[in-house]
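Trainee: any chance you can model this:
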Amino acid sequence: MQAKGTYNNQPVTGTMIAGTLLPLRNTAQRYPLDLSLANGATHVSLIGTVQDPLSFKGANVLLTLAGDNMADLYPLTGIPMPATPKYRVTGRLAYAHQSIEFTNFHGLVGNSDLSGTIAEKPGAILTNGTSKPTVRMNLMSRRVDLVDLGGFIGTKAGGEHEAGATAAQRAKIAASEARSPNLLPDKPFNLPKLNAANIYLHYKADSIEGKSMPLDDLAVTMDIVNGTIHLHPISFGVGTGRIIGTIALTPVSNKLIHAVANVSFANVNVSKLMAATHMFRGAGLLQGKATLNATGNSIASWAGNGNGGLVLYMTGGNLSALLVSLSGLEFGNALIAALGLPEQTDIRCFVGDFALDRGIFDTRTLLLDTGTAVVRGEGTVNLKNERIDYRIQSKPKHFSIGSLPAPIDITSTMKKPSIGPAKKPLVERGIAVAVLGVIAAPLALLPTIQLGVKDPHACQDLVTEAETQDRDDKPGQSVRPVAHAAPVRKVAARPPAPHGNLTTSALNRQELKKVQHQRP
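Mentor: As a prediction, the model looks like this:
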């Protein structure tokens, strides 16, 4: 038998070689079957025998699926699949327990191996003539490149091995992405396909590989029932620790999804995170929790209108550079030098406490207490337009002369941040030095004196609050009055830094007064 035509707006061709017609009803004799089908870039082949061909029972058939994108399988199978790079999988096809079963299959999706079992039970025919099948998947990978799973999270899947793309096409895609001002994925989710089947998935990846990838393994349990997605949980291994999330995505209209997410960070290895930069080293275990409650149709829209919070904390450890270097920001070395941090320093503690309010990511506390200095951060990140307005400042712990560490401003966009010393405080202190030099040379030394930070309790209190927020699932929310944790100023108005408009004598008196009382 041969077939030719159009299906799903794609050309379709098929060839089948099978037994004669008379033995179709003879279940005592196995019926041979050899089918090849091509629909666009998707290729399907069935080779084997069937005991009862009219009911497809007693099948001993080898099924091979191959194509440029697993999403193209939806018209053929009725199972909604995410976009993927090129794939090829082979396994056994059978009909049992009123389900079509694809068992013991194995193959490749992009650069990742994939194996497991898929069972599809057809649903009852509805009044509109459609049906909703129930699909159960038990899948695993020995090695997975997360770029191959980009379609699952709303980003472009496949990277350099994108479906059928030539070198010129890949270059064009890369140029287009480079021109985009946005960093967060804004690809909308396809809601009708989410409601096409009820899906129950268990997936495990023993090893995660990829450029600058700090994750070790992945395990996820996911249900899609009547269009609502539940991940309970999704879990990544990071060294000896894990990042674990429970996420619910509920459609509220044809275009919008309500997202509720809770993510915990348990003993996450800083050494693993720092190694991903290929530049810096560090040690310590990171703890914390994040929450999100938002409505939208993409990751970018959820971030742009969401509410929630993030708290991260760590006691003890070692860091060879400022943690901000993890984000791949430019001028990282200049930033570290401007803050006066050494190449290698012990960490007494780190606390990051942030609130998300309708897309504005605001700092409640950012404190890094090292062996030589205390680093504080303040400001906001507007996730609606991806604009950054942030300031970081370092204060030495010990008396020093000749150091002029200015605040560091991080501005512009998330995709292309601008980092550099805050010019205004630096210029004003420079003028003070010049004026004093004219009046009396010895007095010109006063603005360059760093008197040091003395506050042994601030970090302990902040870590205690962070632990409480973590335990109570309320990151970004104050759980009790905490000494030494007063809110810092907002950066948006850009007032002068503390010494910026003081006279020399007032500056000196203020610095001397703070010797015993100044907070880090």
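
Trainee: when you work out contacts or count neighbours from here on, use the C-alpha atoms and nothing else.
Mentor: Fine.

Trainee: got the contact list for L426?
Mentor: Shown in contact with L426 (Cα atoms under 8 Å, 6 or more residues apart in numbering): L404, A406.

Trainee: can you tell me how far it is from K211?
Mentor: Per Cα to Cα, to the nearest Å, L426 is found 39 Å from K211.

Trainee: please apply the same query to L218.
Mentor: 16 Å.

Trainee: give me the more crowded residue out of these two.
Mentor: Between L218 and K211, counted using other Cα atoms under 10 Å, L218 has the larger neighbour count: 23 against 10.

Trainee: now what about the strand or helix carrying that one, what contacts it?
Mentor: If you go by DSSP states H and E, L218 is part of strand 217-225. For strand 217-225, contacts defined as Cα under 8 Å, 6+ apart pick out 194-195, 197-208, 229-238.

Trainee: got the buried residues for the one helix or strand L462 maps to?
Mentor: Here L462 sits within helix 458-472, counting by DSSP H and E. Using 16 or more other Cα atoms under 10 Å as the test for burial, helix 458-472 gives A458, C459, D461, L462, V463, E465, A466, E467, T468, Q469, D470.

Trainee: redo these as CSV? Include distance to V252.
Mentor: Shown next, in CSV, are those (distance: Cα to Cα, whole Å):
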residue, distance to V252
A458, 44
C459, 43
D461, 41
L462, 38
V463, 38
E465, 35
A466, 33
E467, 34
T468, 33
Q469, 30
D470, 29
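
Trainee: let me know the closest of the residues you listed to L21.
Mentor: For the buried residues of helix 458-472, the minimum distance to L21 (Cα to Cα) is 68.2 Å, reached by D470.

Trainee: distance check, the closest residue in space to S400 that isn't next to it in sequence against E101.
Mentor: Excluding the flanking residues, the one nearest S400 by Cα to Cα, 6 or more residues apart in numbering is Q450, at 5.2 Å. From Q450 across to E101, the span is 72 Å (Cα to Cα).

Trainee: same check, this time on Y313
Mentor: 47 Å.

Trainee: let's see this one next, to set against the first:
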Amino acid sequence: MDFNAFTARFVSSGREGWRRMTRSRRVRWIAIASASLLLLLVLLLGAFPVGMAKGWLERKLSSELNAPVSIESLGREPFFSFSPTLVVRGLRIAQPDWAGPGELLRAQDVRVRVALIPALTGSGRAIRGIHARGALLALVRDENRRSNWSGERDDARTGSGGASSIDLADLVITDSRFTLRDARRGLEIAGTIAANATTGLAARATGRFHGEPIEASVKGAAIAGRPAGAAYPFQLALSSPLLQLDARGTMKGALNTSDMAMTMSARAPTLKYLDDIIEAGLFGTQPIDLRASVRRQGQDWFLDRLSGSVGRSRLTGRAEILKREGRSKIDATIAFSQFDFDDLADDAGLAAQAALEARIGPRVLPNTRINLAKVGPTDGTIRFTAARLLFKSPSVFRSLRGKISLQGKVLRLDDVEAGLSSGRLTGRLLVDHREGESPRLDLDLRLRSGRLGALLDMTEQIDAPVNARIALSGRGDTIRAALSKSTGHVGLAAGEGRISRTIAAVLAQDMGKAIGAALGDGDAPVPLRCIAIGFRARGGMLTAAPFLVETEVSRSRGEGTINLDGERIALRIGGASRESSGLPMVDPLGLEGTLSAPSLDLAAGRKGDGGGVAGAVVRSIGGALGLVDKRGPAVDASGPSNCRALSERVLARGLPERP
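Mentor: The predicted structure is shown next:
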């Protein structure tokens, strides 16, 4: 078949069919009716009498804002346009009942230019411009974060968290004022707001911030004639004795706070005052001086660079806070060139800590709060390093690093490594608050490669390699409370080294050799074979088992307890010389006092009954004469001790990994 001929016949038959169809009266009427209806819809869209919608609009706004809304008149300009200007005159929006009497907004007239096609299709810039005159805006927010502009808790909202994505082409505001009463932030200000095509946007206000004076200002470039999505520069400043805050940057489109980048600087007596403004869940600290490069994209925040100081601590870092499925996902890295733990408390917190210490005495166990009941929908990971640790009194701790992970009500501190004056402390910490009124604390730490003399600040008297392990688990709202009820094990093991002759003689409970060493060369070293000390923990009570100190000339064993609830020490140490001088100490040595202030008693249990050195000497003479029996742990110094097995035993017991 000739293809060209076939094509010609096909086209010809198609034309003939179309002519027959268009000659049909019914088809013509359908086409005319459809075109007329479409034209009518277009005309109605372009000239819709919006005044007829006044009642509907009042009811709709009243329902949305949960407060009465009234409009004197509603019109449009011009009569026909697909980008009309809606003219609202005499707009009044009452305060919701909880916010008190008065009006949230009163405006003489508001003109809003709307692009109808984008508004109906949901694409492109719908609101092209706003002109407002004679407006008075009264913003109110209560302690529970309920605001009259959102009608609910700010943190209960979804989406962008209330951020504006408006990209206006024009904004004019004249003869307008505003007030803000924010009980949550402790902020109350009043001021003016204006905008035009010449000077741009400007808002200025004065008032009180936690009772102290404050000045606030917001500035933005002119909006008129700016292309959609074009960079829009802005700046914000707060000035108060309690906070100096400056932020300046650009938005992607006018007033589009959901897509912006800025640099910020803040100075305040405590981080808490900055948190009152940004509401990131931060805490009280020593004075801050911080700088940051910040971006916001939709719901997400990015701190690309953070630097500055908190008290004596100096830091740099970066962070990102993502909003996903109603939860905040944090990923951050913070590096301190120097860090002081006291900088993480404000003056009120330090005063409360000092008052507690004055009432109960100094404590070693930290009173850090670990209750996670009030932790919001936040997950995240923070990696931290502190190259140098600062303390107001001498400490064996030199540096610190680790990783903090929070998932729901479970907080983990992993990969912990603390550099000490000798050795390093590694391990992990777990806080699990998925059940119970108080969280469970798991603490599993190991000391490795330490030197005993350096850690005790007794390098002249003793030196030996030392390792230790702390594996405790308990429930409580603070670390101190949890450990005071904990179970588990604590162990310390020191290998071969040296110890002064005087200390060896005292540990051997050999009065004759102790006196001889004191009168002679008491600092002369004696070989130290091992130290193996273990404690079994039950209900916060540490019970010694075993307790061995082995030197070339003596052997000592101990018994007793350390009560973590109060940090009281009650240990008794007995010893024996391998070659006795014949003048033994009758009474055991007593290691007493507290973890923060331990004391050694040469006559344990003899308070007010011939205690002291003189009494110990007298009783030693009596013991040598067989007149006084020896008290305390019985010790046989003959034969070897299995130091290695004991050392491995006291260090072997850790805590199981929990999901």
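
Trainee: follow-up on the earlier one: which residues does the residue nearest to S400 of structure 1 contact?
Mentor: Shown in contact with Q450 of structure 1 (Cα under 8 Å, 6+ apart): K395, P396, H398, F399, S400, I401, S403.

Trainee: can I have the buried ones of the residues you listed as a PyMOL selection?
Mentor: Selection of buried members from the contacts of Q450 of structure 1 for PyMOL, criterion 16+ other Cα under 10 Å:
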select buried, resi 395+396
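
Trainee: where strands are concerned, which of the contacts of Q450 of structure 1 count?
Mentor: Using DSSP state E, the subset of the contacts of Q450 of structure 1 located in strands is K395, P396, S400, I401.

Trainee: save those as TSV, and put in distance to L339 of structure 1 too.
Mentor: Formatted as TSV, these follow (distance: Cα to Cα, whole Å):
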residue	distance to L339 of structure 1
K395	8
P396	9
S400	14
I401	15
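
Trainee: from those residues, which is closest to K172 of structure 1?
Mentor: Within these, proximity to K172 of structure 1 (Cα to Cα) peaks at K395, which comes in at 46.6 Å.

Trainee: skipping adjacent residues, who's closest to the equivalent of T49 of structure 1 over in structure 2 in space?
Mentor: In structure 2, T49 of structure 1 lines up with T250, judged by TM-score structural alignment. Nearest residue to T250 of structure 2, sequence neighbours excluded (Cα to Cα, 6+ apart): P233, at 4.2 Å.

Trainee: that neighbour contacts G253, doesn't it?
Mentor: No: in this structure P233 of structure 2 lies outside contact range of G253 using Cα atoms under 8 Å: 9.2 Å.

Trainee: report the buried residues of stretch 205-225 of structure 2.
Mentor: By 16+ other Cα under 10 Å, the buried positions in stretch 205-225 of structure 2 come out as 205-209, 213-224.

Trainee: which stretches in the stretch 251-400 of structure 1 count as strands?
Mentor: For the stretch 251-400 of structure 1, the strands defined by DSSP state E, counting those that start in this stretch occupy 257-269, 282-283, 285-296, 307-315, 318-319, 345-357, 360-370, 373-382, 387-396, 400-401.

Trainee: wait, doesn't S313 of structure 2 sit right on F336?
Mentor: Yes: using Cα under 8 Å, S313 of structure 2 is in contact with F336, at 6.8 Å.

Trainee: picking up where we left off before, okay, P233 and G253 of structure 2: which has more neighbours?
Mentor: Counted by other Cα under 10 Å, P233 of structure 2 and G253 do not tie: G253 has more neighbours, with 24 against 20.

Trainee: ok, now how distant is that one from A230 of structure 2?
Mentor: Using Cα to Cα, one gets 5 Å for the distance from G253 of structure 2 to A230 of structure 2.

Trainee: cool, R412 of structure 2 as well?
Mentor: Distance, R412 of structure 2 to A230 of structure 2, using Cα to Cα: 44 Å.

Trainee: and stretch 292-299 of structure 1, how far out from the chain middle?
Mentor: Centroid displacement of stretch 292-299 of structure 1 relative to its chain, using Cα atoms, centre = their mean, to the nearest Å, is 14 Å.

Trainee: which residues in structure 2 does that stretch match up with?
Mentor: Aligned by TM-score structural alignment, stretch 292-299 of structure 1 falls on residues 472-479 of structure 2.

Trainee: tell me how far the ends of that stretch are from each other?
Mentor: Counting by Cα to Cα, you get 11 Å between the two ends of stretch 472-479 of structure 2.

Trainee: now the residue mapped onto L238 of structure 2 from structure 1, nearest residue through space, not along the chain?
Mentor: Aligning on TM-score structural alignment places L238 of structure 2 opposite L37 in structure 1. For L37 of structure 1, ignoring the flanking residues on the chain, the nearest one in space by Cα to Cα, 6+ apart is G14 at 4.3 Å.

Trainee: test my guess that the one you found contacts G40.
Mentor: No: the pair G14 of structure 1 / G40 is not scored as a contact, 11.6 Å apart, by Cα under 8 Å.
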